[in-house]
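>>> Here is the input, now give the coordinates:
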Amino acid sequence: MMKEWIDHYLNYLTNLKQYSKLTIKTYSNDIEQFYLYCKKEAFDSYDQITYPHVRGYIVFLHDHDLSNLSIRHHISVLRCFFAYLLENDVIKANPFALVSQPKITKKMPEFLYYDEFEALIDSIDLSKPLGKRNRMIIELMYATGLRVSEAINVKLADIDFAQGLIVVKGKGGKTRYVPFNPICQQYMEEYIEDTRKELMENRNEAHPYLFVNQYGGKITERGVYDMLKKVSLNSPLKKKVHPHMLRHTFATHLLDQGADIRIVQEMMGHADLSSTQIYTHVTMDKLKKTYMSAHPLANKSPLKGKDKD
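Modelled structure (predicted):
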């Protein structure tokens, strides 16, 4: 019966909550792992599981070298699953409700300085259609801060050239409008009129997606990752650039230029302002370094034993 409730819950997430396939797979993996742990510990039903048992499972995850971030995800998924069981009278209390999340240290987001971004863009060979497509992907992601999953799902009908906006379907099916700059618009119009048509010449079936692979089909997330890795390692940067780094670069550069943090939050599709605030730490770090290198007194020794007036 324990296994049947997992199936019920996943069907609920799929049909009623309309979660994405990737999210369903992640939830399924985490719950399945907990189910196997329960079978190993000889549990026959969910109502036998108490808070001490949950603590034991968390220790089990730590012993298997899961990061705090992964453990936090496991706890969140199982807390939601047990809330579902509680709503359906399968259990009398949610043992995950009292569990505190392990702390994680937020890493400072990696980003490119503008001269690095230019070096990346300028290194692309534009003599071939794929080179032009590669530049277009990078230009759009830098201009809009889209997640890679959002960028590959942009359709031609989502682009409003008259207003310079893209309709983006983000996490949880939420829709937002993101502006793009005139330079990006020029490249996009040229790409759609020439490059995209050329790449789709050998494809029998048309599709509405903006970005295509070498065969004219819709490009995948893996395709974007591999493209960026190849382009960046062949550029003067000689370091691997990943799609999220372009998103970090977008946010950091906007805040550097004085953009309001709540506007940046809206453009990035962050539900919580704290997700955007991490970029202020990046800009403050840059500000401090600039100050220390530029101010005449920044590197002077403090006055000792003298009248400071």
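>>> contacts, neighbours, all on C-alpha from now
Will do.
>>> Strands of the stretch 201-309 of the chain, start to end?
For the stretch 201-309 of the chain, no strands are identified by DSSP state E, counting those that start in this stretch.
>>> What distance do you get for Ala298 to Thr290?
10 Å (Cα to Cα, to the nearest Å).
>>> again, but for Lys229
30 Å.
>>> Compare the two and say which is more crowded by neighbours.
Applying other Cα atoms under 10 Å to Lys229 and Thr290 shows that Lys229 carries more neighbours, namely 18 against 11.
>>> report the longest helix in the chain, please.
In the chain, taking DSSP state H as the definition, the longest helix is helix 273-294.
>>> what comes up buried for that one?
For helix 273-294, a neighbour-count test (16 or more other Cα atoms under 10 Å) marks 276, 278-279, 282-283 as buried.
>>> Let's compare: structure for the following, please.
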Amino acid sequence: MPDAESSRWISTFLDACAADQGAARNTLLAYGRDLMDFADWLGRKGHTLAGADRLAVEAYLVHCDAQGLSKATRARRLSSIRQLYRFAFDEGWRADNPALRLSGPGKAQALPKTLTEAEVTRLLEAARRRGRSPAERLRDTALFELLYATGLRVTELVSLPLAAVRGDPRMILIRGKGGKERMVPLSTPARAALAEWLDHRTAEDEAARQAGRATSRHLFPGEGRDGHLTRQHFHSLVKDVAVLAGISPSRVTPHVLRHAFATHLLAHGADLRVIQTLLGHADVATTEIYTHVLDDHLKDLVLTKHPLARKG
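Purely as a prediction, here's the structure:
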């Protein structure tokens, strides 16, 4: 059986996958089985998830091969392990990812799901009209404009302090996973949406003070334990907005909008290192997966701009 710390790591990781990425139940079950098998194997070898190194991960993959597991299963297990350690690194539980540089058994790396620019425009328009009240519509607009303008992780977005956006800032300070801080710029539409939402919050807070009620220090207050909009609530909101925009809700999660932010920036010529900084990735290798968006762009350049390109 895995040790208590390893079990806690796996449980916390699965909760984050469900909240941040909207992972399906079957996906979570597969992750859980893979990681429990890995942790159980480590335990039999006298290791833990916290202490395992690259050699231990490689030895486990050899063990899986010896068991006769298919390439697809072994690739999925490595993916589960890599994602767990990436999460552990971001959370500050480990100083490295021992599975980061390991190559899988021939299975191609899955590309991140994303949306077209036109689809994102439809989502932003839908967010402006979804709410049942003017206040909800202002909040939803600010949430979506901020997410697409900054590529924030969903937890970073919903937990933003009110003080971070006072005074119409051009950039805001984000405290990410593991307490790491970074600056992200705000687009003009995001600043406009924020300004309208802040005007509402100012009036709402003033009314609360006059009535003797406490005010929230969060930009997006909520009924959750932490006092701000919960990840689960926002995930559900994103699904509702997708339906209103005429896009399958299975294709849209907060994490997909983060992917869209990075993908669209890269497609318009942004530097990979800049995107790495904006996303808060510790390793540029994590950001490199977005280079797939250049494929069609480069092909178009060759077919239309090369001096020998055929006409018509």
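>>> And the TM-score, once the two are fitted together?
With the length set by TM-score structural alignment, normalised by the length of the first structure, the two chains reach a TM-score of 0.65; 268 aligned residues with a Cα RMSD of 4.8 Å.
>>> what about the helices in the first structure?
Using DSSP H, the helices of the first structure run over residues 2-15, 21-40, 51-63, 68-87, 114-122, 129-144, 148-151, 182-190, 196-199, 221-233, 243-256, 261-268, 273-294.
>>> would a markdown table of the ones you listed with distance to Arg176 of the first structure be doable?
Below are the helices of the first structure laid out as a markdown table (distance: least, Cα to Cα, whole Å):
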| stretch | distance to Arg176 of the first structure |
| --- | --- |
| helix 2-15 | 23 |
| helix 21-40 | 20 |
| helix 51-63 | 37 |
| helix 68-87 | 26 |
| helix 114-122 | 26 |
| helix 129-144 | 12 |
| helix 148-151 | 11 |
| helix 182-190 | 18 |
| helix 196-199 | 25 |
| helix 221-233 | 21 |
| helix 243-256 | 16 |
| helix 261-268 | 7 |
| helix 273-294 | 16 |
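>>> Nearest to Phe161 of the first structure, out of those?
helix 182-190 (7.2 Å; Cα to Cα).
>>> And that closest one, how far out from the chain middle?
Between the centre of helix 182-190 of the first structure and the centre of its chain there are 25 Å (Cα atoms, centre = their mean, to the nearest Å).
>>> That helix against the second structure, how far on average?
Average distance, helix 182-190 of the first structure versus aligned residues of the second structure after superposition (mean Cα distance after the TM-score superposition for the first structure): 1.5 Å.
>>> what angle do that helix and helix 129-144 make?
Between helix 182-190 of the first structure and helix 129-144, the angle formed by their directions is 140 degrees, by axes from the mean of the first three to the mean of the last three Cα atoms, to 10 degrees.
>>> In the second structure, what stretch matches helix 182-190 of the first structure?
Aligned by TM-score structural alignment, helix 182-190 of the first structure falls on residues 188-196 of the second structure.
>>> So which bits of that stretch are buried?
The neighbour-count check on stretch 188-196 of the second structure (16+ other Cα under 10 Å) flags 190-195 as buried.
>>> Can you add distance to Gly269 of the second structure and give those back as CSV?
Listed next are these as CSV, based on distance: Cα to Cα, whole Å:
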residue, distance to Gly269 of the second structure
Ala190, 21
Arg191, 23
Ala192, 25
Ala193, 26
Leu194, 27
Ala195, 29
